[in-house]
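In: Sequence and predicted model, in that order:
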Amino acid sequence: MPSEFTGKHVTVAGLGVSGVPAAKVLHGLGAHVTVVNDGADERARAQAAELEALGVTVRLGEGTASDSGSAAGLPEGTELIVTAPGWKPTKPLFRAAEQAGVPVWGDVELAWRLRGRDGRKAAPWLAVTGTNGKTTTVQMLASILKAAGLRTAAVGNIGVSLLEAVTGEEEYDVLAVELSSYQLHWAPSLRAHSAAVLNLAPDHLDWHGSMEAYAADKGRIYEGNRVACVYNVDATDKPSTEDLVREADVEEGCRAVGFTLGPPAPSQLGVVEGLLVDRAFVEDRHKNAQELAEVSDVNPPAPHNIANALAAAALARSFGVSAAAVRDGLRAFTPDAHRIAHVADVDGVAYVDDSKATNTHATEASLAAYESIVWIAGGLAKGATFDELVVGAAKRLRGAVLIGADRALIREALARHAPEVPVVDLGRTDTGAMLQAVQEARRLARPGDTVLLAPACASMDMFTNYNKRGDAFAQAVRELGA
């Protein structure tokens, strides 16, 4: 059956996990697809060969990579660009598209427009974004929805791709969707059932250009919401997630629903005497509250993870999910590796892997979860500063062990704001440094302390990714106990 893409000339910008599926879907819908890609490495060549076998045109390394200089010309006849989310808006290709009046979509925008095709049910989207906690919250949400007996999947920036979810054979009742700021930038038509912005802190500013632009792209997730805009009551950053709700253009009747680690006001979810409670999706919310779960049902019950659970619960409740399903879903949820994961206890000291804490905002939450900490930190700072982080954590620090290329920035912040904290500065960036770091942390720790890997930095100076860094930490801890 012909589609609106039949015969249309579409340029897909970028290969990888989003570009290849987009090219295949568009080709299957009858479009004339040309893929342009910056790199021409072995992986790109293999993906290009796969697409070319289908009849897709692929151009590798044709001068699209530069973010400055003369604008790259559009492939001849281009009527639409579908871009990988990571491509910056300053790309010459996009400047050329703007000049030619050619629209640019991301793969999320394409997925949104393709949902409900061929008589299939268009599953509503419960969407989540934020600087930190997105993946955990979406996985919690999917677990809750499954506990309610709903057909669902965690999709978007994790798990199943959105294009696969909306075009595949399996039908869903509702989708739990993680969206990055990149994806939201290129998704102008997205209108979620309900959405949450968990938190806002400076991140990816080199891509967005400013904190204001970053926050504005995050705030796009609220546009056109039908039932609930979920925001973080406790956030102190400006703009706050509540500010983004105020600025959003939503459907009539859509409500602002907050979540807080304190007792909730009406239209909020919060915590009362060790219980997660709902005063938003209950009758007479000014007088009544509904118990959802115990704090101990959240794994792990660190403050920032309780906040994640409340946000997930708010989205699920906006979809009519029962309190019992919230409890059962949270109990069934198992967090991914390297997210505040307890590795072992050795000589009365707990060793915790939060290698996923790759920025200061995530590390602040991680440090707040423990009373007495030997902190292992460092790596690639990505332009971050650490003074505010150290000021907030100083009273909790037994000691610090620093690794990685930008460790001096953390050392200097410790010297300014926590001069009494003993610091071990390991002057090496090889992968073997982790074993030495754990050994030094053991020397500083006392029974009852927590040795916490929460680097506040990216890993690529020493490790392939944060997973490898966390694995190295866990292996070093196991060697302590051997």
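Out: Cool, got the structure. Residues are numbered from 1 along each chain as shown.
In: from here on, contacts and neighbour counts on C-alpha atoms
Out: OK.
In: Please tell me how far residue 456 sits from residue 435.
Out: Plainly put, residue 456 is 19 Å away from residue 435 if you go by C-alpha to C-alpha, to the nearest Å.
In: Looking at the two, which is more packed in?
Out: Per other C-alpha atoms under 10 Å, whichever of residue 456 and residue 435 has more neighbours is residue 456, with 30 against 18.
In: For that one, give its distance to residue 378.
Out: 6 Å.
In: structure B:
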Amino acid sequence: MPSEFSGKHVTVAGLGVSGVPAAKVLHGLGAHVTVVNDGADERARTQAAELEALGVTVRLGDGTASDSGSAAGLPEGTELIVTAPGWKPTKPLFTAAEQAGVPVWGDVELAWRLRGHGGRKAAPWLAVTGTNGKTTTVQMLASILEAAGLRTAAVGNIGVSLLDAVTGDTEYDVLAVELSSYQLHWAPSLRAHSAVVLNLAADHLDWHGSMEAYAADKGRVYEGNQVACVYNVADRATEDLVRAADVEEGCRAVGFTLGTPGPSQLGVVEGLLVDRAFVEDRHKNAQELAEVSDVNPPAPHNIANALAAAALARAYGVPAAAVRDGLRAFTPDAHRIAHVADVDGVAYVDDSKATNTHAAEASLAAYEPIVWIAGGLAKGATFDELVAGAAKRLRGAVLIGADRALIREALTRHAPEVPVVDLDRTDTGAMPQAVREARRLAEPGDTVLLAPACASMDMFTNYNKRGDAFAEAVRELGA
């Protein structure tokens, strides 16, 4: 049966995790597909060869370069662009598309429109976005849904293509979907069953252009929600996005809080996670969902993630027991407040994933006293607020990386009594030295915490490699 894409000329912008599946799916639906990609490295050439063997046209090098007879880089005959989420809206390719009246979708938009294609079940989406905590929350949510006996998967911005989920052989009951601000920007028709914005802090402003634009793209996740718009009571900006959203009639605003919940909220009471939103007579009643100790690890920001996941699951009708069982079964990914070892009475914790100040703030709030290992690429961030908030918890600090001076200056201003070791090096060998210096500063009962508040690329390939280096250095201490 011909699809709406049969014979259509579609340009896919970018290869990688999203572009290759998009090109394959569109080609399989009968579209004439041209892929443009800025890079031409070995991985790109391998992916290009794979697609060209199927009959897809691939242009490597300058993904916005003009072809003879095309306008400003728009391949001739293009009727639709499907872009990888990382491509900035300011790309000349998109300017040309706007001038030519050609729509631009992301892979999420394409996946949304292909739900139910070929007679498959169109599984509803429970969507998660926010500056920090998205992956953990989505994985918690999937674990809870599985505990309820539902066929589900954690998909989206976590390395699993949404296109594979909606066009593959497995028919899901419901999907737990992680969405970045980039993906939401290119997904104008997305309408989730229920969604949450976990938190909002300045991030990716070079891509979005302003905090207002970044927040607006995050807020798109609430548009057209059917059952619940879940927000963070402690982050007023997330509630403001709910108020601004155009939702289906009857959709409710549901808050989550680390404090005692009010009606239409989930929260914490005497060591229990409780629900006062999805119960009868929520003004008088509450439903116990789990114990705080069921959350792994039970750091404050991780408890908030668990409450958000529980709210989405409860919006879908999951029973309380499945929330408890799903949280107990959940194992967090590496490098997210992961306990590495205890050495001489000192705990060593790897939160290399804390690549911005907002994430580091949550990590620092989970421990006391702390010897803090921090630094890397600041990406334009400032550290005064972070350091001022954590000053009383700090036993000492060890600084590494290209922009460590920014953190050192903030420590001088807001925590002058805290001893600081400034390692004047940006090679990978700095990590073992940093761990040894932290051990020297720490006392029994302290936590040595790697929460860099910075990106890793000045010293390491990614935050995973940075966390691995930390863990290896800690193991050497105990050897």
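Out: Nice, thanks for sending it over. Bear in mind that the values here come from a model prediction, so they are computed numbers and not experimental data.
In: Could you tell me the TM-score of the two chains?
Out: Overlay of the two chains. TM-score (sequence alignment, normalised by the length of the second structure): 0.98; 476 aligned residues with a C-alpha RMSD of 1.8 Å.
In: Can you find the partner of residue 418 of the second structure in the first structure?
Out: In the first structure, residue 418 of the second structure lines up with residue 421, judged by sequence alignment.
In: Spell out the residue ranges of the helices in the stretch 351-479 of the second structure.
Out: 357-364, 384-390, 404-414, 430-441, 463-478 (DSSP state H, counting those that start in this stretch).
In: Need the winner for burial among those helices.
Out: helix 357-364 (a mean of 23; mean count of other C-alpha atoms under 10 Å).
In: corresponding residues in the first structure for that one?
Out: Going by sequence alignment, helix 357-364 of the second structure sits over residues 360-367 in the first structure.
In: likewise stretch 283-291 of the second structure?
Out: Using sequence alignment, stretch 283-291 of the second structure pairs with 286-294 in the first structure.
In: List the buried residues of the matching stretch.
Out: Buried positions in stretch 286-294 of the first structure, judged by neighbour count with 16 or more other C-alpha atoms under 10 Å: 289-294.
In: one step back: closest one to residue 221 of the second structure among the helices of the stretch 351-479 of the second structure?
Out: helix 357-364 (20.8 Å; C-alpha to C-alpha).
In: how close does that closest one sit to the first structure?
Out: Its aligned residues in the first structure lie a mean 0.1 Å from helix 357-364 of the second structure after superposition (mean C-alpha distance after the TM-score superposition for the first structure).
In: List the contacts of that helix.
Out: 132, 201, 299-301, 337, 351, 353-354, 370, 381, 383, 386, 389-390, 393, 449, 451-454 (C-alpha atoms under 8 Å, 6 or more residues apart in numbering).
In: let's see 7 Å
Out: With C-alpha atoms under 7 Å, 6 or more residues apart in numbering as the test, helix 357-364 of the second structure has contacts from 132, 201, 301, 354, 386, 390, 451-453.
In: for stretch 125-136 of the first structure, same thing?
Out: 138, 158, 174-180, 192-201, 218, 308, 315, 335, 362.
In: Nearest residue to the middle of the second structure?
Out: Taking C-alpha atoms, centre = their mean, the centroid of the second structure lies closest to residue 134, which sits 4.0 Å from it.
In: From residue 428 of the second structure, how far off is it?
Out: As judged by C-alpha to C-alpha, residue 134 of the second structure and residue 428 of the second structure stand 28 Å apart.
In: same thing with residue 378 of the second structure?
Out: 17 Å.
In: likewise residue 462 of the second structure?
Out: Where residue 428 of the second structure is concerned, residue 462 of the second structure sits at a distance of 12 Å (C-alpha to C-alpha).
In: what do we get in the second structure for residue 246 of the first structure?
Out: Using sequence alignment, residue 246 of the first structure pairs with residue 243 in the second structure.
In: Following element in sequence after the helix or strand hosting its match, please.
Out: Assigning secondary structure by DSSP states H and E places residue 243 of the second structure in helix 236-244. Note on helix 236-244 of the second structure: by DSSP H and E, the next helix or strand toward the C-terminus is strand 252-256.
In: Report the aligned residue range of the first structure for the following helix or strand past that next one.
Out: Counting by DSSP H and E, the next helix or strand C-terminal to strand 252-256 of the second structure is strand 265-269. The alignment of strand 265-269 of the second structure onto the first structure (sequence alignment) covers residues 268-272.
In: The matching stretch vs the second structure, average offset?
Out: Its aligned residues in the second structure lie a mean 0.1 Å from stretch 268-272 of the first structure after superposition (mean C-alpha distance after the TM-score superposition for the first structure).
In: got the buried residues for that stretch?
Out: Here stretch 268-272 of the first structure shows 268-271 as buried, counting by 16+ other C-alpha under 10 Å.
In: So what touches it?
Out: 257-264, 276-280, 310, 314.
In: Check stretch 105-112 of the second structure too.
Out: Outside stretch 105-112 of the second structure, the residues touching it (C-alpha under 7 Å, 6+ apart) are 18, 22, 81-85, 162-163, 166, 183, 186-187, 189-190.
In: Next: stretch 407-423 of the second structure.
Out: So stretch 407-423 of the second structure is contacted by 383-384, 387-388, 391, 394-400 (C-alpha under 7 Å, 6+ apart).
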